[in-house]
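K.L.:
Fold the following.
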Amino acid sequence: MKEKHQLHLDGRLIAESDGAVWVPLADPTQYAIALHYEKKVPLLEGDIQSALTFRKHVAHTPQLSGAAFATCLPCIHVTIAGSYIRFSASMLGEELFVHHYTDYLSLAGPGDLQYIRRRVDHISKHFDVVREALQSLRQYYKGVQPRSRDTKDPARLRPNPTLRPTSTRSSHTRLEGLVFEDRMSFGDMQYNPALWRARYRGRPALVKFTERYSVRTHQLLAGCSPPKAPELYFAEKIVGGIWMIVMKRLKETNAENTFLDQALPSSVVNDVKAALDVLHKGGLVFGDLRRSNIMVQLENDVYRAKLIDFDNSGREVASDDPAAAEYEAGGPWYDPFLNPWPGLPQEIQPSKPMRAAHDLAMLELISPSDRLGLNEQGQVFWSK
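P.N.:
Predicted coordinates:
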């Protein structure tokens, strides 16, 4: 542990850590910071200071450059404010990402002996986890070969998903065939941080990370003949509680760009209607029907369509009462902050359940070119 580690640039003090654990790489002249520590009196100030100080050390310390070009610099952050402590972790990608694993935990305070013992037991478990994590980081960095700007490893900035401890052996086997390539971009549009190009067992794949996903809906449409959704290679929940969806990467383009200021061809409308019919007969709703979620491809001079983006899909809820319908276990609901744009069907309202009728109403809304519609950002536009 280096206490009060100072960083100078051109003779000026630009950063000072209250404490840091430096660990050597495979080349003992190069290091990484495995744990960074800040102690501040005001709550939250230590969180900000720890991240900024860590970034400055990485940017201006030559002994840390080898790890920065070889890894995403995983680091544990411990911040103390008075009698409170918080544990976090960071990784360096396009920017420094910090995740707080705990809130501020009280190390002191009134209470009887039994309460104090429970609190001590609770806090000690967190310290035990941090100790094991620090040991793992020491071993990890010990095997890292430092790199330079000319030999940097681009894979360090790509996802490295970890399956949950409850995942099956077959899940781990499927994950072995996944190789990330780069972020998914759409022409001149900025890339989407949740979408990645990849190869899955040699086949072009698209990987999506999302907090919610209806695997059942996707599988149902992908299993149709002809398929009404991209082939789903596999879907798994990973550490952090989010879904990782791996599907076939389509060559098709979305209907938003293909038919800008035009009506959707009858073949596309019919394909979408057929897909919705399959879902509705199964008691499911799509929930987010927009032109950007319809992929189209020209086949024998006829446009065919598939649906994508099943984040809002699921079982149709019978009740309008979220509590009665068991919100979490039930079907999809509209966002409580949904802005009902002009032209949107009146029955589509914040905190209300999604209905099969809403899917059909949205299809009527986005199909023609001479009515009010919505662009990909949900803004109102008039097609010409």
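
K.L.:
CA atoms for contacts and neighbours, from now on please.
P.N.:
Fine.

K.L.:
Distance from the longest helix anywhere in the chain to the middle of the chain?
P.N.:
Longest helix of the chain, by residue count under DSSP state H: helix 113-142. Put simply, helix 113-142 sits 27 Å off its chain's centre (CA atoms, centre = their mean, to the nearest Å).

K.L.:
Quick one: residues in contact with the next helix or strand after it.
P.N.:
Note on helix 113-142: by DSSP states H and E, the next helix or strand toward the C-terminus is helix 169-175. Residues from elsewhere that reach helix 169-175 (CA atoms under 8 Å, 6 or more residues apart in numbering): 163, 234, 236.

K.L.:
In contact with the first one: list those residues for me.
P.N.:
Shown here is Leu163, whose contacts under the criterion CA under 8 Å, 6+ apart are 172, 236-239.

K.L.:
Among those, which one sits closest to Val302?
P.N.:
Proximity of the contacts of Leu163 to Val302 (CA to CA) peaks at Glu236, which lies at 35.2 Å.

K.L.:
Pull out the buried residues from the contacts of Leu163.
P.N.:
Neighbour counting with 16 or more other CA atoms under 10 Å marks 236-238 as buried within these.

K.L.:
Can you tell me which of those residues comes closest to Ile308?
P.N.:
Of the buried ones among the contacts of Leu163, the one sitting nearest to Ile308 (CA to CA) turns out to be Glu236, at 17.6 Å.

K.L.:
Okay, and that closest one sits in which element?
P.N.:
In this structure, Glu236 sits in strand 232-237 according to DSSP H and E.

K.L.:
ok, residues contacting that strand?
P.N.:
By CA under 8 Å, 6+ apart, the residues outside strand 232-237 that reach it are 163-164, 171, 174, 215, 218-219, 222, 243-248.

K.L.:
and what of stretch 351-358?
P.N.:
Contacts for stretch 351-358 (CA under 8 Å, 6+ apart): 280, 284-287, 316-317, 319-320, 331-337, 345, 347-348.

K.L.:
Could you list the buried residues of that stretch?
P.N.:
By neighbour count with 16+ other CA under 10 Å, stretch 351-358 contains the buried residues 351-356, 358.

K.L.:
As a markdown table, those with secondary structure would be great.
P.N.:
Formatted as a markdown table, these follow (DSSP: H, G, I helix; E, B strand; the rest coil):
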| residue | secondary structure |
| --- | --- |
| Ser351 | coil |
| Lys352 | coil |
| Pro353 | strand |
| Met354 | coil |
| Arg355 | coil |
| Ala356 | helix |
| His358 | helix |
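
K.L.:
structure for this one too, so we can compare:
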Amino acid sequence: FKPFRDVSCCPCLLVAIAGPNIMVGGAVYAEQIIATSFTSYISIAPLDVPGPRPMYDAAIWRAARLMRALKQATVALDEHYAAVTQALNVASARSADRLPTCYVGPHLTHVSANGTAISLDYTGRLCTGEPAKTLYTARARITSDPEQDPRETDVVVKFTKAYSLEGHRLLAVHGLAPKLWFCEWVESVDMYVVVMNHVRDAETADEDVAMSAADAAAVRTAVELLHAEGLVFGDLRGPNVLLRKDGGPLLIDFDWCGPEGTACYPLGVNMHSAIPWHPDVNTGALIKKEHDLHLLKVLTGS
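P.N.:
A predicted model of the protein is given here:
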């Protein structure tokens, strides 16, 4: 099993049947098993439908489309497993050869904006213990001038439903956030894709790491820069501040950042009493500058 697992994410289809209803999903084996649904439940029973089409015709069309899609998917899976099996057999016959282990990363490997093209070779995943956080490390080849060789650098690629390009870019210009290479909504993944420099040799500003006066002043400057542009940060806690040995602190995670008056706390915000939120913070409430200043005081002690 391991040789096969090393070169394939072992994709499969999942089909759930409840009475006359069928739902199709899929799963892959990455760092862990990832499963998702591709459809909602599709009824193959006659149901009344809008318009002049007879309900039996509509049911037949629904069933036919579903079966055709399943047939095409199973053919693609058969081709994948046949190719992998053949490659493994060839490598085994040569004994000295071994297929390179593949990393199962996102399908999105190319992005471009403003004349800069970026190709991504994923190398790992950050926060593997938190499946909801989709953060990957990658080696990026960045081409901004076709007549020059691409630049290669290590990056972090983040996939998220909300992100403040304006806030991140503002602080990156002042050296208070990681250099930003790309940040746009990408339709094929239905999320924002954020490509930024991978910051190494840094610790988060948690309770076990003392923040120097210089670092505290820099974090305050970052907050003041955001506020001067009418932006609020929202989640100014230790895990979102990187402390570098040389170079000063960097703010990360601009998911909640946005214009004051419209940016809100998510409905799923953790309101545990151990988190030192401002007393006015609540699920769905507007994020205010005084909330940032409150967390700044908690974080820096001043």
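
K.L.:
follow-up on the earlier one: could you redo the buried residues of stretch 351-358 of the first structure as a markdown table and give each row distance to His126 of the first structure?
P.N.:
Shown next, in a markdown table, are those (distance: CA to CA, whole Å):
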| residue | distance to His126 of the first structure |
| --- | --- |
| Ser351 | 37 |
| Lys352 | 40 |
| Pro353 | 40 |
| Met354 | 41 |
| Arg355 | 44 |
| Ala356 | 47 |
| His358 | 47 |
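
K.L.:
Of these, which pair is most distant in space?
P.N.:
The most distant members of those, if one measures by CA to CA, are Ser351 and Ala356, lying 16.1 Å apart.

K.L.:
Name the residues of stretch 257-270 of the first structure that come out as buried.
P.N.:
258, 263-264, 268-269.

K.L.:
Would you mind measuring from the alignment partner in the first structure of Val232 of the second structure to Pro340 of the first structure?
P.N.:
Mapped onto the first structure by TM-score structural alignment, Val232 of the second structure lines up with Val285. For Val285 of the first structure, the distance to Pro340 of the first structure equals 19 Å [CA to CA, to the nearest Å].

K.L.:
Please compare the two by neighbour count and tell me which comes out ahead.
P.N.:
For Val285 of the first structure versus Pro340, the count of surrounding residues by other CA atoms under 10 Å is larger for Val285: 29 against 14.

K.L.:
pretty sure the more buried one is touching Asp359, no?
P.N.:
Yes. The criterion here is CA atoms under 8 Å, and Val285 of the first structure meets it with Asp359 at 7.1 Å.

K.L.:
any idea what Gly284 of the second structure aligns with in the first structure?
P.N.:
Using TM-score structural alignment, Gly284 of the second structure sits opposite Ser351 in the first structure.

K.L.:
now its match, nearest residue through space, not along the chain?
P.N.:
Nearest non-adjacent residue to Ser351 of the first structure, counting by CA to CA, 6 or more residues apart in numbering: Pro336, 4.5 Å away.

K.L.:
Report the secondary structure state of that neighbour.
P.N.:
With three-state DSSP as the criterion, Pro336 of the first structure was assigned coil.

K.L.:
surely it meets Ile348?
P.N.:
No. Using CA under 8 Å, Pro336 of the first structure is not in contact with Ile348; the gap is 11.3 Å.

K.L.:
residues in contact with the match of Val232 of the second structure?
P.N.:
276, 279, 313-316, 354-356, 359.

K.L.:
Setting aside sequence neighbours, what's the nearest residue to Leu231 of the second structure?
P.N.:
Pro259 (4.4 Å).

K.L.:
how about the one you found, what's its partner in the first structure?
P.N.:
Applying TM-score structural alignment, one finds that Pro259 of the second structure aligns to Arg315 in the first structure.

K.L.:
Just give me the neighbour total for that match.
P.N.:
The burial count for Arg315 of the first structure: 22, using other CA under 10 Å.

K.L.:
correct me, but it touches Gly283?
P.N.:
Yes. Using CA under 8 Å, Arg315 of the first structure is in contact with Gly283, at 5.9 Å.

K.L.:
Do a quick rundown of the helices in the stretch 1-150 of the first structure.
P.N.:
45-60, 65-68, 113-142 (DSSP state H, counting those that start in this stretch).

K.L.:
what about the longest strand in the first structure?
P.N.:
Counting by DSSP state E, the longest strand found in the first structure is strand 12-24.

K.L.:
Run through the residues that contact Ala214 of the second structure.
P.N.:
Each residue near Ala214 of the second structure by CA under 8 Å, 6+ apart is listed here: Gly248.

K.L.:
mind redoing it with 10 Å?
P.N.:
For Ala214 of the second structure, the contact set (CA atoms under 10 Å, 6 or more residues apart in numbering) comprises 220, 248-249.

K.L.:
per the alignment, it corresponds to what in the first structure?
P.N.:
Match for Ala214 of the second structure (TM-score structural alignment): Ser267.

K.L.:
ditto for Val195 of the second structure
P.N.:
That one, Val195 of the second structure, aligns with Val246 by TM-score structural alignment.

K.L.:
what about the residue nearest to its match when sequence neighbours are not counted, which SS state?
P.N.:
Distances taken as CA to CA, 6+ apart put Val207 closest to Val246 of the first structure, at 4.6 Å, once the chain neighbours are dropped. Recorded secondary structure, Val207 of the first structure: strand (three-state DSSP).

K.L.:
mind checking how far the aligned residue in the second structure for Val207 of the first structure is from Tyr103 of the second structure?
P.N.:
The alignment partner of Val207 of the first structure in the second structure, by TM-score structural alignment, is Val157. Going from Val157 of the second structure to Tyr103 of the second structure by CA to CA gives 15 Å.

K.L.:
the more surrounded of the two?
P.N.:
Val157 (27 against 17).

K.L.:
I'd say that one and Asp253 touch.
P.N.:
No. The criterion here is CA atoms under 10 Å, and Val157 of the second structure misses it with Asp253 at 12.0 Å.

K.L.:
For His122 of the first structure, list the residues it contacts.
P.N.:
105, 116.

K.L.:
if you set the cut-off to 8 Å instead, what comes out?
P.N.:
His122 of the first structure makes no contacts at all, as judged by CA under 8 Å, 6+ apart.

K.L.:
And for Arg138 of the first structure?
P.N.:
23, 34.

K.L.:
re the thing from before, can you give me the distance of the match of Pro259 of the second structure to Ala59 of the first structure?
P.N.:
Per CA to CA, Arg315 of the first structure is found 50 Å from Ala59 of the first structure.
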